[in-house]
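[1] Got a predicted structure plus its sequence, pasted below:
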Amino acid sequence: MFADRGYDFDTYRRLIRARDITPKIAQRGAPHGSGLGKTRWVVERTFAWLHQFKRLRIRYKIRSDLHLGLLQLACSITCLRRLKTSF
């Protein structure tokens, strides 16, 4: 599991190891360049794309199945838009 410096605590490391997962957490105070966090912008960009849809940004639907349907629709629309601009 990859994480940034904000999770560099022994408590988190122990919890992760208890589930047989190897933690890859950047050390606090270590110089940048460890490689952790280089692809974080991909996740942040994806959330920004999904927040263009008001019904996902402000969750009006209480039922999770309706919210999941709107999320899948938003992902499909986003992929379609990206495909249109790439050709």
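    Structure received. Residues are numbered from 1 along each chain as shown.

[2] going forward, measure contacts and count neighbours with C-alpha atoms only.
    OK.

[3] hang on, residue 75 packs against residue 51?
    No: the pair residue 75 and residue 51 does not pass the contact test of CA atoms under 8 Å, sitting 10.9 Å apart.

[4] okay, pairing it with this:
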Amino acid sequence: MGKLRYVVEQTFALLHHFKRLAIRWERRTELHDAFVSLACSLICWRRLKGTRT
């Protein structure tokens, strides 16, 4: 349970680095979902690339 919790908390912390996702500005759910998908893609890309920011 502890290892899984760490991964989830780390993912949420990385998502909150994107200011647009920290506070939901979009009224439409589709736009918010699109930005979440884009943020997840960028996080995965950075992790695969080997750099962390």
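    Thanks, I have it. Nothing here was measured: the structure is a model prediction, and the numbers come from that model.

[5] Please state their TM-score.
    Remark: TM-score between the superposed chains equals 0.87 [TM-score structural alignment, normalised by the length of structure 2]; 50 aligned residues with a CA RMSD of 1.2 Å.

[6] and residue 35 of structure 2, what does it touch?
    For residue 35 of structure 2, the set of contacting residues under the criterion of CA atoms under 8 Å, 6 or more residues apart in numbering consists of residue 21.

[7] Please give the element, helix or strand, for the residue mapped onto it from structure 1.
    Structural alignment (TM-score structural alignment) places residue 35 of structure 2 against residue 70 in structure 1. Assessed by DSSP states H and E, residue 70 of structure 1 sits inside helix 64-86.

[8] Flag every buried residue along that helix.
    67, 70-71, 74, 78 (16 or more other CA atoms under 10 Å).

[9] Residue 20 of structure 2 pairs with which position in structure 1?
    For residue 20 of structure 2, the equivalent position in structure 1 is taken to be residue 55, counting by TM-score structural alignment.

[10] Before I go, just wanted to say thanks for your time.
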